[in-house]
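Chemist: Sequence first, then the predicted structure, then my questions.
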Amino acid sequence: MRIALAGKGGAGKTTIAATLARLTARTGARVLAIDADSNPNLGAALGIDAARTAPVAHLPAALVSRRLDGAALTVPVEELIHTHGLPGPDGVDLVCMGAPEHAGEGCLCSAHATVSALLADLGSFPATVAVVDMEASPEQLSRGTVQHADVLLLIAEPYFRSLETVRRLAALSAELSIAEVAVVANKLRSAADREAISEFCERHGLRCWGEVPWSEKVVRADLAARPLLDAAPEGAAVSAIAQLSTRLGDLELA
């Protein structure tokens, strides 16, 4: 299963992605975490020393070739993970999209193509769960970078700009062949927050698959540069993400 997470910057994608990846790995599943953000932070959220993520984990453009039917990997998936993956806590492997090394380099077209090709080839590994932390941008949908995802989780905070971002992302995702698109409500502080997300989903024909409450423990974990799962394993936020992991594990895709 290939799960991508999208949303406005600061909505909580990376924290949820990292926690989801590790909790899923604890069930015995093989998990590949893919940092599809050119400003990568997923490794730190997983608990991997930032010094280890560069340059080994970054996927070079040479890993992909362009064909008439789209981008394709030039090496087998297993070789890619062995060469460019980093092992993380709970057995999660991490790979990162290519990032700019200098100013004025130009676009990241090849980096996006590499992630797209990896997700395409992961379709032949249904037992592997890929968790993709996307950029805070509609570009990975407009480019079709995550067109091969099975599930797209739109992370929504209960305020206008975050919900407006989710609305735009949902409209773009409807033009791709993603089997399941759903909202995860994050940073809920009150019943009013919960109602705002519920009303939004109903108005736009979206389903809400999870609710993660606001927690000072999440803020403190980030300030301490510690993974949420290590800093507050019994907290309400981790519990809510665990429920989301269970729901995804029970999902039957056509």
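Modeler: Now that the structure is in, tell me what you want to look at.
Chemist: Could you use CA atoms for every contact and neighbour count after this?
Modeler: OK.
Chemist: What helices and strands are in contact with the longest strand belonging to the chain?
Modeler: Longest strand in the chain by number of residues (criterion: DSSP state E): strand 180-188. With contacts defined as 3 or more CA pairs under 8 Å, 6 or more residues apart in numbering; DSSP states H and E, strand 180-188 has these neighbours: strand 151-156, helix 191-203, strand 207-213.
Chemist: so which of the ones you listed is the most packed in?
Modeler: For these, the largest average neighbour count (mean count of other CA atoms under 10 Å) is found in strand 151-156, namely a mean of 26.
Chemist: Please work out the angle formed by the directions of it and strand 207-213.
Modeler: Here strand 151-156 runs at an angle of 50 degrees relative to strand 207-213 (axes from the mean of the first three to the mean of the last three CA atoms, to 10 degrees).
Chemist: need the next SSE after strand 151-156, C-terminal direction.
Modeler: Sequence order places helix 160-173 as the next helix or strand after strand 151-156, per DSSP states H and E.
Chemist: Next, the angle from that next one to helix 191-203.
Modeler: Calculated by the same axes, to 10 degrees, helix 160-173 forms an angle of 30 degrees with helix 191-203.
Chemist: Remind me what helix 160-173 packs against, helices and strands.
Modeler: Secondary-structure packing of helix 160-173 (3+ CA pairs under 8 Å, 6+ apart): strand 2-7, helix 139-142, strand 151-156.
Chemist: Redo those as CSV? Include distance to residue 80.
Modeler: Below are the helices and strands packed on helix 160-173 laid out as CSV (distance: least, CA to CA, whole Å):
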stretch, distance to residue 80
strand 2-7, 17
helix 139-142, 21
strand 151-156, 23
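Chemist: quick one: the residue nearest the centre of the chain from residue 32, how far?
Modeler: In the chain, the residue lying closest to the centroid (CA atoms, centre = their mean) is residue 133, at 2.5 Å. Taking CA to CA, to the nearest Å as the measure, residue 133 falls 11 Å from residue 32.
Chemist: and here's the other structure:
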Amino acid sequence: MKIAFVGKGGSGKTTLSSLFIRHLAATQVPVVAVDADINQHLGVALGMAEAQAAALPAMGAHLPLIKDYLRGSNPRIPSTATMIKTTPPGEGSRLLRIGEGNPIYDACARTVPLDDGTVRLMATGPFTEADLGVACYHSKVGAVELCLNHLVDGRGEYVVVDMTAGSDSFASGMFTRFDMTFLVAEPTRKGVAVYRQYKEYTQDFGVPLKVVGNKVQGADDLAFLRSEVGADLLVCVGHSDWVRTVEKGRPAPFALLEETNRRALEALHDAADASYEDRDWERYTRQMVHFHLKNAESWGNAKTGADLAAQVDPAFVLFEGTATPQPA
């Protein structure tokens, strides 16, 4: 299951995504967590020391390795130089699975111990000095998109991505890569503005979207969110002394999280699991190809000097039982 947390800056999406990741780990399901926000805070929210989180390997820095591994023996991709962030898998491509070992996880993931289990954490990486003034953050997130395009995940295993703030996710097709998108919204006009953008952009792509109300302090806040987002409001989260304690650098057992907030996380888990029933691998593959062709025509062909439309394998459909070629 591929889950995204989105919302405006400061809405609490990193906090909510870290709580959801902790909840999943406590239920003993395999989890890969990905920090794809320009502000890299997910590691610290999961209990890592700031120095440890800052030392996480950047996926963007390992893009050549990622491309080389995923390309496999796909004859439609003659070299990694012609792979872009939207390049779809085809016959001969290597695919990723959540619980396996592979060179990408070896290079990019680190194991984070939690109270009741562990998660693999990957991070896109922050801007470097060389990036300033010459690169946009989407070049970093492209490594995540490429991995999601090659991921075959099943029920009961999770990739949870803490996304960039606001509507930046729509600068690529990555917003279509998820089984469920949780939009964290405060009970304010600015808080629901991002929801309206997401609702408008996703409605033509069948992207499941649920709103998680955060910083909800009373009946008036709840009524406001219900009036603004309607049936898309899944659950609300209120003040948490547990979160405040952890954010001060004082570790506390996850079992002590308030009961109301634990129930909210269970509601997210139930909604995510239910979305599996609507998974459509053919549509997923079709959308992948759609955005690849758009990117190829817009900039990819010119950048690589190749016809990237030729990378599309018309007979290939990504699905849970797709076989991965074994290395020679």
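Modeler: Cool, got the structure. As the structure is a computational prediction, the values presented were derived from the model and not from experiment.
Chemist: where along the stretch 51-200 of the second structure do the helices fall?
Modeler: 63-71, 103-108, 138-149, 189-202 (DSSP state H, counting those that start in this stretch).
Chemist: want to try TSV for those helices, with distance to residue 51 of the second structure as columns?
Modeler: Formatted as TSV, the helices of the stretch 51-200 of the second structure follow (distance: least, CA to CA, whole Å):
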stretch	distance to residue 51 of the second structure
helix 63-71	23
helix 103-108	17
helix 138-149	21
helix 189-202	32
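Chemist: Would you format the ones you listed as TSV with distance to residue 258 of the second structure and mean neighbour count included?
Modeler: Output for the helices of the stretch 51-200 of the second structure, formatted as TSV (distance: least, CA to CA, whole Å; neighbours: other CA atoms under 10 Å):
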stretch	distance to residue 258 of the second structure	mean neighbour count
helix 63-71	40	20
helix 103-108	33	16
helix 138-149	33	22
helix 189-202	24	17
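Chemist: Please identify which of the ones you listed is closest to residue 11 of the second structure.
Modeler: Across the helices of the stretch 51-200 of the second structure, residue 11 of the second structure has its closest neighbour in helix 189-202 (7.2 Å, CA to CA).
Chemist: Name all residues that make contact with the closest residue in space to residue 207 of the second structure that isn't next to it in sequence.
Modeler: The spatially closest residue to residue 207 of the second structure, leaving aside those adjacent along the chain, is residue 176, at 6.2 Å (CA to CA, 6 or more residues apart in numbering). Residues counted as contacts of residue 176 of the second structure (CA atoms under 8 Å, 6 or more residues apart in numbering) are 202, 205, 207, 284, 287.
Chemist: can you tell me which two in those are farthest apart?
Modeler: Largest separation among the contacts of residue 176 of the second structure by CA to CA: 202 and 284, giving 13.7 Å.
Chemist: Can you report how many residues neighbour residue 232 of the first structure?
Modeler: Residues lying near residue 232 of the first structure (other CA atoms under 10 Å) number 18.
Chemist: which SS state does the residue nearest to it when sequence neighbours are not counted fall under?
Modeler: Sequence neighbours aside, residue 217 is the residue nearest to residue 232 of the first structure in space, at 6.5 Å (criterion: CA to CA, 6+ apart). At residue 217 of the first structure the chain is in helix, as set by DSSP: H, G, I helix; E, B strand; the rest coil.
Chemist: Distance check, the residue opposite residue 167 of the first structure in the second structure once aligned against residue 168 of the second structure.
Modeler: The alignment partner of residue 167 of the first structure in the second structure, by TM-score structural alignment, is residue 196. Between residue 196 of the second structure and residue 168 of the second structure the computed distance is 14 Å (CA to CA).
Chemist: again, but for residue 274 of the second structure
Modeler: 27 Å.
Chemist: what do you get for residue 284 of the second structure?
Modeler: Residue 284 of the second structure sits 21 Å away from residue 168 of the second structure, going by CA to CA.
Chemist: now swap in residue 246 of the second structure and tell me
Modeler: For residue 246 of the second structure relative to residue 168 of the second structure (CA to CA), the value is 29 Å.
Chemist: and what of residue 152 of the second structure?
Modeler: Residue 152 of the second structure is 25 Å from residue 168 of the second structure, by CA to CA.
Chemist: If you count surrounding residues, which of those two has more?
Modeler: Neighbour totals were compared for residue 152 of the second structure and residue 168, and residue 152 leads with 21 against 14 (other CA under 10 Å).
Chemist: Spit out the contact partners of the closest residue to residue 208 of the second structure other than its chain neighbours.
Modeler: Leaving out its chain neighbours, the residue that sits closest to residue 208 of the second structure by CA to CA, 6+ apart is residue 180, at 5.1 Å. Contact analysis of residue 180 of the second structure by CA under 8 Å, 6+ apart lists 2, 3, 4, 207, 208, 209, 210, 272, 275.
Chemist: biggest separation within these, which pair?
Modeler: Distance extremes for the contacts of residue 180 of the second structure: the farthest pair is 2 and 210 at 14.0 Å, using CA to CA.
Chemist: State the distance from residue 147 of the second structure to residue 59 of the second structure.
Modeler: Look at residue 147 of the second structure and residue 59 of the second structure: by CA to CA, they are 10 Å apart.
Chemist: What of residue 142 of the second structure?
Modeler: Taken as CA to CA, the span from residue 142 of the second structure to residue 59 of the second structure is 9 Å.
Chemist: hmm, back to that, just give me the match in the first structure for the residue nearest to residue 207 of the second structure.
Modeler: Residue 176 of the second structure maps onto residue 147 of the first structure when the alignment is built from TM-score structural alignment.
Chemist: Residue 133 of the second structure too?
Modeler: Taking TM-score structural alignment, residue 133 of the second structure has residue 104 as its aligned residue in the first structure.
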